[in-house]
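**Q** Here's a sequence, model it:
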Amino acid sequence: MPPASPKSSGYFPGSDDKHPVLITEAQPSLEDQHRSRVRRYTIIMAFRIPCLVLAAIAYSSFGSALLSILIIAVSIPLPWIAVLIANDRPPRRKDEPSRWDEPRPALESRPHKAIDG
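**A** Sure thing, here's the model as predicted:
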């Protein structure tokens, strides 16, 4: 039986010897970010087509306009939600520092010498 691969604590899941070491704090390329945003938008908007088909099936099968309107009402905010999610920044990594950890005083309160003249 092969030895169990050690749990990775790095960027890539799985064994560390299968993946290169990440030595930079650089963000993913703009092309990769755009591709993932387009993918998220497309997936969310793809739920709208089945909603419209289900509304038509519900109306033709059950004759219930109320059920059809409810299904369509659920699909109305999907474009707005898709745009908000697609335009969101990439998720924050666990090792990325938070810039709001502790409040800093606006003015220094240490004593200073004054020159009387």
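
**Q** C-alpha from now on. contacts and neighbour counts both.
**A** OK.

**Q** buried set for the longest helix out of those in the chain?
**A** In the chain, with assignment by DSSP state H, the single longest helix is helix 30-46. With burial defined by 16 or more other Cα atoms under 10 Å, the residues of helix 30-46 counted as buried are Q33, R37, R40, Y41, I44, M45.

**Q** Next, the second sequence, to be compared with the first:
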Amino acid sequence: MKRQAYRPILITDASRSQDDQLTSRQRRYVAMMGVRVACVIVGAILVGTRAPLLWLWLPLVALGMVLIPWLAVLLANDRPPKEQHRLASRYRAQPAADVPPRSLTTEEAPHKVIDAEP
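**A** Now for the predicted structure:
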């Protein structure tokens, strides 16, 4: 059996640490909630000034106030998928084509006959 060439594991192949992932998710959450606060403020200003096309702007702002927290929570709890072990895919044993299987066929297998009558 031919051995595969050794490939070193590079540090650039490593995934981000748990702390880095948590920090980036927290920043994304705070940014999205900041957009929500902006939607609340813009909605209050629009209602207070009786802006033209209020019937168009107010539902858009309300939609932002409702959807953004939901999306922020989903994205804050989302983690990148776990990778398969790097070494498992690189050093998986390849079955040889010319090696016969190790199990016995039904003709070769010794079998025991149990008879109900003595």
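
**Q** What does the superposition give as a TM-score?
**A** Superposed pair, TM-score by TM-score structural alignment, normalised by the length of the first structure: 0.53. Supporting alignment: 82 aligned residues with a Cα RMSD of 3.2 Å.

**Q** So the one residue sitting closest to the centre of the first structure, which state does it fall into?
**A** Centroid-nearest residue in the first structure, with Cα atoms, centre = their mean: P91, separated by 5.0 Å. Here P91 of the first structure takes the coil state, with states given by DSSP: H, G, I helix; E, B strand; the rest coil.

**Q** ok, V40 of the second structure to L58 of the second structure distance?
**A** 10 Å (Cα to Cα, to the nearest Å).

**Q** Please apply the same query to P81 of the second structure.
**A** Noted for P81 of the second structure: a distance of 38 Å to L58 of the second structure, by Cα to Cα.

**Q** Kindly report the same for A72 of the second structure.
**A** For A72 of the second structure, the distance to L58 of the second structure equals 21 Å [Cα to Cα].

**Q** follow-up on the earlier one: could you point out which element follows the longest helix of the first structure?
**A** Remark: after helix 30-46 of the first structure, the chain's next helix or strand is helix 48-62, criterion DSSP states H and E.

**Q** The very next helix or strand once past that following helix vs the second structure, average distance?
**A** Proceeding N to C from helix 48-62 of the first structure, the next assigned helix or strand is helix 65-75, under DSSP H and E. In the superposition against the second structure, helix 65-75 of the first structure averages 3.3 Å from its aligned positions (mean Cα distance after the TM-score superposition for the first structure).

**Q** list the helices and strands helix 65-75 of the first structure packs on?
**A** In terms of contacts (3 or more Cα pairs under 8 Å, 6 or more residues apart in numbering; DSSP states H and E), helix 65-75 of the first structure is packed against helix 48-62.

**Q** in the second structure, what residues pair with the helix it packs on?
**A** Alignment of helix 48-62 of the first structure against the second structure: residues 36-50, by TM-score structural alignment.

**Q** who touches A51 of the second structure in this structure?
**A** With contacts taken as Cα atoms under 8 Å, 6 or more residues apart in numbering, A51 of the second structure has no neighbouring residues.

**Q** how does it look with 10 Å?
**A** Counting by Cα atoms under 10 Å, 6 or more residues apart in numbering, A51 of the second structure touches I45, W57, L58.

**Q** now do R25 of the second structure
**A** Residues in contact with R25 of the second structure, defined by Cα under 10 Å, 6+ apart, are D19, A31, A72, V73, L75, A76, N77, D78, R79.
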